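A.B. asks: following is a predicted model, sequence given first.
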Amino acid sequence: MAVVNVPGSKSITARALFLAASAAGSSRLEHPLVSDDTEAFGAGLKALGYEVVATDGAWTVNGNADGPPARSATVFCRDGATPSRFLPTLAAAGKGSYEFDASPQMRRRPMKPLTDALSALGTQIQFHDQPGHHPFHLISHGIHGGELTLDAGLSSQYLSALLMLGPLTRSGLTVHVSDLVSRPYIDITMATMTAFGQTVDHDDRTFVVRPGGYRATRFEVEPDASTASYFFAAAALLGEKVTVPGLGTQSPQGDLGFVQVLEQMGAVVNQDSTNTSVTGNGRLRGITVNMRDISDTMPTLAAIAPFANAPTRINDVYNTRVKECDRIDACAENLQRMGIRVETGPDWIQIWPGEPEPATINCHGDHRIAMAFSIAGLAIPAGITLDDPSCVKKTFPAFHTELHELKRQLQLAS
């Protein structure tokens, strides 16, 4: 048995940073994730004029209810999707002139549904290169509010950004959603907003947010469910038991639903309100599963699928093609390098059982590819090699150390 201490949720940390910056007064975020993505978010807030102080195990943010204190700024969002999408939205709530840019990897990822929505609300956006992508110049005059229709079929972050913007508008915001992927992330957004004093009225496709701002607070960030998926997968793959404390049935994170996928494959799952354990039996069943709502865990399942007793098919994950890399193609490429038969379609991947061979994994600079295939390597006697092991710094800088600790606890050969 192993106990794995998973760092704070990236998704919750990013939302809490946005909301703390938007609340008049001082907020303290306990146990936030410290990684390249969240450090980019914190640096972006500082560039926008907010005071962000990091102490041991916590961040203190002095917020401003009227948008960024700085009337002009240049913000570099690095590789992070949450800073790239949330920080311009925060800037739109204020009054000023701002330059936004991101890494070449992030420049490729789409922003258009969000930037179109901000433009419709009165924000001026001038793109310097490809429309709907970084880099761009944003001029804000504050947001009156209103009603709009949004396509969030490529990323739920577009909707999350607008929901968090809603209380900062003068008259509130109503968003009708024509398509929505990864719906559980919206639950994370709404739960975090509630902690900062705001609620969202909604049905399946319409979300209504009232004006009124946010309340500064002390906020505890729970462990990251997406990160936990790798260690739960290791338990199922190796026939071991792994427990992640601090992550239980009370969590709003949809990616914790990955343990139900492992349950379908034959693992035993035990949960209470604050802990989750997965116990493998040394055998995996091949399954067919729709992962639209938990698509960040798709590479985790793909990496362990060759060890199942029948083919595994993962459906409805088109949005993974516009992540840090095309994750469907990246998973297929690396599984084929390991000698595994794979077929793909526009929004699906099917993986056949086999005997994975040692291989060099092409991470494509994607933290989730690196971490997922590291788990597969635990069951390959000669292991695997990552061409870019440091890319895990995006969300989990200590991943390799924690994986080594897992092997120590399970008494696996290094």
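C.D. replies: Structure's in. What do you need? What you see is a predicted model; the values in this text were computed from it and never measured.
A.B. asks: only C-alpha atoms for contact and neighbour calcs from this point on.
C.D. replies: Will do.
A.B. asks: please enumerate the helices of the stretch 101-250 of the chain.
C.D. replies: Listed in chain order, the helices of the stretch 101-250 of the chain (DSSP state H, counting those that start in this stretch) span residues 104-107, 112-120, 157-165, 184-195, 225-238.
A.B. asks: for Val61, find the nearest of the ones you listed.
C.D. replies: Ranking the helices of the stretch 101-250 of the chain by their distance to Val61 (criterion: C-alpha to C-alpha) puts helix 184-195 first, at 15.2 Å.
A.B. asks: elements contacting the closest one?
C.D. replies: Using 3 or more C-alpha pairs under 8 Å, 6 or more residues apart in numbering; DSSP states H and E as the contact definition, the elements that helix 184-195 packs against are helix 10-22, helix 157-165.
A.B. asks: ok, structure two:
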Amino acid sequence: MSAVLIPGSKSITNRALFLAAAARGTTVLRGGLRSDDTEAFLAGLSSLGYSADTAGPEWRVTGRPEGPAVREARVFCRDGATVARFLPVLAASGHGTFRFDASEQMRRRPLGPLTAALRDLGVDVVHHEAEGHHPLTVHAAGIKGGAVRLDASLSSQFLTALLLAGPLMANGLRVELTGLVSVPYVHITIAMMRAFGTQVTWDGDILTAEPGGYTATEYDIEPDASTASYFFAAAALTGKTVTVPGLGTDALQGDLRFAEILGLMGADVAIGPDSTTVRGTGRLDGLTVNMRDISDTMPTLAAIAPFADGPVRIVDVANTRLKECDRLEACAANLRALGIRATTGPDWIEVHPGAPSAAEIRCHGDHRIAMSFSVTGLRVPGLTLDEPAVVAKTFPGFHEEFAAFTRNP
């Protein structure tokens, strides 16, 4: 059995950085992820005048409930969706003129429902090129808050961004949802907001964040469940056993449910109080599974699907077409390049059993495509990635850790 230490969750790290920046006092964060996305978030906070010391294992962030310490700033969000969606809302809670831009990849990803909601709340937001996309400028004068309608069917990050800022609004925030995807990520947000001392309620389609701000605290960031999925899948595919400490029954992240899906396919899975263990049994059954709420792990399942004994159909994942790339089509095209029959629809992919042959995987600048098909490569000698370094977005040491795990008996 191999124990694999997975780095901290990107989603939790960047939420924690937002909350720490917004809180009164100095917050201590432990277990924070160091990656392209979190470095972009930290750089953005620095541009906005927030103070963060991340030199050691404990990060110390001095909060500013009143908003950015500068009255003018330019922030480059790189490829980070949480950076590009959360920081403009944080800036809007202060006073000044703040311009945001992002990589070409991130410029293509939608922002419109979020900025429309901000405008409904009285925030002056200007898109400089395509409406609903970066680059944009926020002319901030605080956010009074109140009631707003939001369509979060393309990304739950739109809702998270607004909720995180809700306690900073003079009147708090009441969000009426008209659509929502990736529900577990919203539960992460709410649990973390409560850990920083604020009140959030969720009743049907209505979420309410009370005014009053945040209080600095000490916060431990759990390992990334999406990243753990590659090691769980590798164990299920190769007959190995892997244990991931720090992800157990009390984990915040819904993506841990990926291990349960492997259990449905025939792997032995044990989720304990403080860890999760997956053991491959030599078989993988085909299945149909709804992955709407854990769609970041869709590519992981698609990448091992050819080795199941029947078709694997993944449904209700339309939002994966709007990630770093169109993940449905990227997975299908790469599987076809390996000689596997794969078909897609508007919100689904179906992969048929087969014997993959070596090919170069096109990563499309997407870390999850690169890491998912690295698992496929365990059973396909000669499989290569055209952009192996793209994993740095969330796990710079992935290839080394993955190789070490696969070398262990």
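C.D. replies: All right, it came through fine. Quick caveat, the model's predicted, so the values are computed rather than measured.
A.B. asks: if we can go back for a sec, same list (the helices of the stretch 101-250 of structure 1) but as CSV, adding distance to Phe207 of structure 1 and mean neighbour count.
C.D. replies: What follows is the helices of the stretch 101-250 of structure 1, written out as CSV (distance: least, C-alpha to C-alpha, whole Å; neighbours: other C-alpha atoms under 10 Å):
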stretch, distance to Phe207 of structure 1, mean neighbour count
helix 104-107, 28, 18
helix 112-120, 14, 19
helix 157-165, 8, 24
helix 184-195, 10, 20
helix 225-238, 25, 26
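A.B. asks: so can I have a markdown table of those helices showing distance to Leu48 of structure 1?
C.D. replies: What follows is those, written out as a markdown table (distance: least, C-alpha to C-alpha, whole Å):
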| stretch | distance to Leu48 of structure 1 |
| --- | --- |
| helix 104-107 | 20 |
| helix 112-120 | 18 |
| helix 157-165 | 16 |
| helix 184-195 | 21 |
| helix 225-238 | 29 |
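A.B. asks: okay, buried residues for stretch 3-16 of structure 1 please.
C.D. replies: For stretch 3-16 of structure 1, a neighbour-count test (16 or more other C-alpha atoms under 10 Å) marks 3-4, 6-16 as buried.
A.B. asks: with distance to Gln260 of structure 1 as added columns, please give the residues you listed in JSON lines.
C.D. replies: Rendered in JSON lines, the data for those read as follows (distance: C-alpha to C-alpha, whole Å):
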{"residue": "Val3", "distance to Gln260 of structure 1": "19"}
{"residue": "Val4", "distance to Gln260 of structure 1": "19"}
{"residue": "Val6", "distance to Gln260 of structure 1": "19"}
{"residue": "Pro7", "distance to Gln260 of structure 1": "21"}
{"residue": "Gly8", "distance to Gln260 of structure 1": "21"}
{"residue": "Ser9", "distance to Gln260 of structure 1": "20"}
{"residue": "Lys10", "distance to Gln260 of structure 1": "22"}
{"residue": "Ser11", "distance to Gln260 of structure 1": "21"}
{"residue": "Ile12", "distance to Gln260 of structure 1": "22"}
{"residue": "Thr13", "distance to Gln260 of structure 1": "25"}
{"residue": "Ala14", "distance to Gln260 of structure 1": "26"}
{"residue": "Arg15", "distance to Gln260 of structure 1": "26"}
{"residue": "Ala16", "distance to Gln260 of structure 1": "27"}
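A.B. asks: coming back round to it: just put the helices and strands packed on helix 184-195 of structure 1 in CSV and tack on distance to Ser119 of structure 1.
C.D. replies: Supplementary listing: these in CSV, determined by distance: least, C-alpha to C-alpha, whole Å:
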stretch, distance to Ser119 of structure 1
helix 10-22, 20
helix 157-165, 12
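A.B. asks: out of those, which comes closest to Gly67 of structure 1?
C.D. replies: Closest of those to Gly67 of structure 1 is helix 10-22, at 6.7 Å (criterion: C-alpha to C-alpha).
A.B. asks: quick check: next helix or strand after that closest one?
C.D. replies: Tracing the chain past helix 10-22 of structure 1, the next element assigned as helix or strand by DSSP states H and E is strand 23-30.
A.B. asks: how much does the following helix or strand past that following strand stray from structure 2?
C.D. replies: As assigned by DSSP H and E, the chain's next helix or strand after strand 23-30 of structure 1 is helix 36-47. Average distance, helix 36-47 of structure 1 versus aligned residues of structure 2 after superposition (mean C-alpha distance after the TM-score superposition for structure 1): 0.2 Å.
A.B. asks: list the helices and strands helix 36-47 of structure 1 packs on?
C.D. replies: Contacts defined by 3+ C-alpha pairs under 8 Å, 6+ apart place helix 36-47 of structure 1 against helix 10-22, strand 51-55, strand 72-76, helix 81-92.
A.B. asks: could you report the neighbour count for Glu329 of structure 2?
C.D. replies: Burial of Glu329 of structure 2 is recorded as 18 neighbouring residues (other C-alpha atoms under 10 Å).
A.B. asks: quick check, it in contact with Gly345.
C.D. replies: No - in this structure Glu329 of structure 2 lies outside contact range of Gly345 using C-alpha atoms under 8 Å: 9.3 Å.
A.B. asks: mean offset of the helix or strand hosting Lys407 of structure 1 relative to structure 2 (after superposition)
C.D. replies: Lys407 of structure 1 is part of helix 399-409 when elements are defined by DSSP H and E. When structure 2 is superposed, helix 399-409 of structure 1 averages 0.9 Å from its matched positions, counting by mean C-alpha distance after the TM-score superposition for structure 1.
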